[in-house]
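Trainee: generate coordinates for the sequence data below:
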Amino acid sequence: MTGRRAVEKSTTPNPASGSTKRAPQGRGTRRTTGLKDEPEFIQLLTPTGERIDHPDYPLELSPEEARSLYRDMVLVRRVDAEGTALQRQGELGLWASLLGQEAAQIGSGRAMRPDDFAFPTYREHGVAWCKGVPPVNLLGMFRGVNNGGWDPNENNFNLYTIVIGSQALHAVGYAMGVQRDGGDSAVIAYFGDGASSQGDVLESFVFGASYNAPVVFFCQNNQWAISEPTSRQFRVPLYQRAAGFGFPGVRVDGNDVLACLAVTRAALEHARSGQGPMLIEAFTYRMGAHTTSDDPTRYRSSDEVESWRAKDPIVRLKAYLDREALADETFYKTVDDEADELAAQIRSGCLALPDPDPLSMFEHSYAAPHAQVAEERAFLADYLAGFAEEEH
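Mentor: The predicted structure is shown next:
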């Protein structure tokens, strides 16, 4: 393919075996991010849209597949924008934006097989899209009308997890179950750089390594754990933590959808083939606020944001499509029109979400009847009945 160049091939030790056999870790190219000189990472697409070959992570992509990745990212960004707008309009209580992280989520999401199971945090809207969860279903929890909005078993996509880092333990437990059931699927656990400091995540590393579980740990390092920068969180590159637990780690350019696709695909195969866990650090950036209750201007500079804006994952892939003449204006307009239609469906779907019966909160709290819960339910029922009497 035209416009490609290769990076130096490398051999790195496999920390799980102590050998020098090349594991799916690889070396990338040292890049200057505009913030500081960062350690090497895997990159298949430069910020200007130039295609790179990497010896450890080959990727053959058809024009149709490349266009599909662009479509995915544009539509998911629009889903995210509508979520933010709905919260600002008072229709959602909260929204966690993925702006800037589309490549990490779409690349890793499209790397999964249908039978692979994903355990998300609360901002994996792009992964949910790849797993077939309708965008409107993502809004229920943020609107306060349900506790999730979808059946995890229908799409192999777990419910959003608000408790920071707990989903990593859930993922390892599920992977151990797959292992014992004799399955050949893999599990992927998503978390952020802040969650990597949580005990639950580190415990999941221990159990995943000890049982050689078929799990991939996918950390979206977006540089900020709410208002705490990565410089205050750890003293070594995050992906290098994996070596201390006995499994491979790799850093990938998280704004490069092709690299995220290739590396995650290799990691999932590494896991499902019986070689145990692998940690992927997707080096990316949160362009927006941590959530809609956050004001990032209080702790980071506009110059920093602008330096990362130049690495926009959608702009990067579009530059590649244009460079290789893989798309035209008709295609881009079609995608934009589809995004407008999707936004309208999300708005109408959000407003149509039914409010739950207030008393339903007491259902399924315990497997068997519980006296205190029954007393609390009766108290609320009497309280609500008083409003009905006033209306009459």
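
Trainee: make it CA atoms for all contacts and neighbour counts henceforth
Mentor: Will do.

Trainee: what about the helices in the stretch 151-300 of the chain?
Mentor: Remark: helices assigned in the stretch 151-300 of the chain by DSSP state H, counting those that start in this stretch are 152-155, 166-181, 199-210, 241-245, 257-270.

Trainee: burial measure for the residue nearest to Gln275 when sequence neighbours are not counted, as a count.
Mentor: What sits nearest to Gln275 in space, not counting adjacent residues and going by CA to CA, 6 or more residues apart in numbering, is Asn212, at 6.9 Å. Using other CA atoms under 10 Å, Asn212 has 21 other residues around it.

Trainee: to compare with the earlier structure, here is another sequence to fold:
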Amino acid sequence: MSPISATALRRAMQSFLPSLVPVRFVAEDGTTAPEPAGYTAPDEAQLREAYRRMVIGRRFDTQATALTKQGRLAVYPSSRGQEACQIAGVLALREDDWLFPTYRDSVALVSRGVDPVEVLTLLRGDWHCGYDPVATRVAPQCTPLATQVLHATGMAEAMRRRGEDRVAMAFIGDGGTSEGDFHEALNFAAVFRAPVVFFVQNNKYAISVPLARQSAAPALAYKGVGYGVRSEQVDGNDLVAVLAVLTAAVDHARAGNGPFLVEAHTYRMDAHTNADDATRYRDAAEVEAWRTADPLTRLEAHLRGRGVLTDEDVAADREAAEAFAADLRARMNTDQQVDPLELFDHVFAEPTPQLREQRALLAAESTAQEV
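Mentor: Reported below is the predicted structural model:
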């Protein structure tokens, strides 16, 4: 077999390379940017629905943050400023596709249709997962960095082997791309052509570690090239662009062309969690500069400029978001009755002798304390 020519090799490599600059459809002020080659903008109905979901998602995020201050949640990792990524990731998938989220992707779960109280069950400390992953096609929110990308790859490969027309999408942060699990998942997915989309939300900090201390690559999207994974980078605060790129990535994976890596350049407006002091590692000027790129106000300005969104629409969406938040407050303002013996439920399909012994010991101790 003759060796591949230099020209053919360059062409092959170029097919995997991301755009030199992040894909963008809409500028910070809401005006239309030059349309990038190779991508199709979502239609007006999709954008109108995306805006509605972003308004609700932003209000949910604000309400969840308030619940931590009221003692109703143990912790909450805000995704304020990342709503374009959260909503676009959900809209790019079909209902029978699988979503593998991180702990910061609560807004995506709410947009997916998961009950917000069930979404917050993990963060309240009641259960490891408050919703049914099989019924929702949403894996449990993952706190360990990058382990969910292996789970997504495994699910995608299983669906491929069964001949199912489904795709898995794994959300991951920039810090997670430094983990070994991330690289193992990319390599496996590429070799077996698993229908999985790796969606990196690069919000510039892994807790307090800036991107420059994590990677020397020109962009995280280039990390896919060495594994033979088609890659792209996108303006993560431009909902139009994120949805266009993710839709193309999902179509690519669903068509049997293998995995796709998308890096979205965005920013975490709030602290890592309510337990973090972000002022210790970033200054106010940096945060303020990113406010001009707010994904919600950008999409609103864009839709208003196109005549798709009116004052009445904005008022109605905000009213619906307030009703959503009020319902969440009412249902979260209760003390849950927890059973310590639930610790042993769902560990194994068939409990091991050791688990039965531990459960019996805890039951006996609990009974003795009650007496």
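
Trainee: quick one: TM-score?
Mentor: After superposition, the two chains reach a TM-score (TM-score structural alignment, normalised by the length of the second structure) of 0.92; 362 aligned residues with a CA RMSD of 1.9 Å.

Trainee: spit out the contact partners of whatever residue of the second structure lines up with the residue nearest to Gln275 of the first structure.
Mentor: Under the alignment (TM-score structural alignment), Asn212 of the first structure pairs with Arg193 in the second structure. Arg193 of the second structure makes contacts with Glu157, Gly256, Asn257, Gly258, Pro259, as judged by CA atoms under 8 Å, 6 or more residues apart in numbering.

Trainee: spit out the contact partners of Ser97 of the first structure.
Mentor: Contacts of Ser97 of the first structure (CA under 8 Å, 6+ apart): Asp80, Ala81, Gly83, Thr84, Arg123, Gly288, Ala289, His290, Thr291, Thr292.

Trainee: want to throw those residues into a markdown table with distance to Arg235 of the first structure?
Mentor: Listed next are these as a markdown table, based on distance: CA to CA, whole Å:
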| residue | distance to Arg235 of the first structure |
| --- | --- |
| Asp80 | 32 |
| Ala81 | 34 |
| Gly83 | 35 |
| Thr84 | 34 |
| Arg123 | 26 |
| Gly288 | 25 |
| Ala289 | 25 |
| His290 | 23 |
| Thr291 | 26 |
| Thr292 | 29 |
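
Trainee: need the max-distance pair from the contacts of Arg193 of the second structure.
Mentor: With distance counted by CA to CA, no two of those lie farther apart than Glu157 and Asn257, which are 12.7 Å apart.

Trainee: Gly30 of the second structure versus the residue nearest to Glu232 of the second structure when sequence neighbours are not counted, what's the distance?
Mentor: Residue nearest to Glu232 of the second structure in three dimensions, not counting chain neighbours: Pro18, with 4.0 Å by CA to CA, 6+ apart. Using CA to CA, to the nearest Å, we find Pro18 of the second structure at a distance of 24 Å from Gly30 of the second structure.

Trainee: so which residues of the stretch 1-150 of the first structure form strands?
Mentor: Taking DSSP state E, counting those that start in this stretch as the test, the strands found in the stretch 1-150 of the first structure are 4-6, 29-32, 37-41, 51-53, 117-119.

Trainee: buried deepest among those strands, which one?
Mentor: Among those, strand 117-119 has the highest mean neighbour count (mean count of other CA atoms under 10 Å), at a mean of 27.

Trainee: of the contacts of Arg193 of the second structure, which stay in contact in the first structure?
Mentor: With both residues aligned by TM-score structural alignment, their matches' CA atoms under 8 Å, the contacts of the contacts of Arg193 of the second structure that the first structure also has are Gly256, Asn257, Gly258, Pro259.

Trainee: if we can go back for a sec, what's the neighbour count on the residue nearest to Glu232 of the second structure?
Mentor: Neighbour count for Pro18 of the second structure, taken as other CA under 10 Å: 23.

Trainee: joint contacts of Glu157 and Asn257 of the second structure?
Mentor: In contact with both Glu157 of the second structure and Asn257: Arg193, Pro195, using CA under 8 Å, 6+ apart.

Trainee: out of the two, which sits in the more crowded spot?
Mentor: Using other CA under 10 Å, the more surrounded residue of Glu157 of the second structure and Asn257 is Glu157, with 21 against 16.

Trainee: that one: what's it in contact with?
Mentor: Ala189, Phe192, Arg193, Ala194, Pro195.
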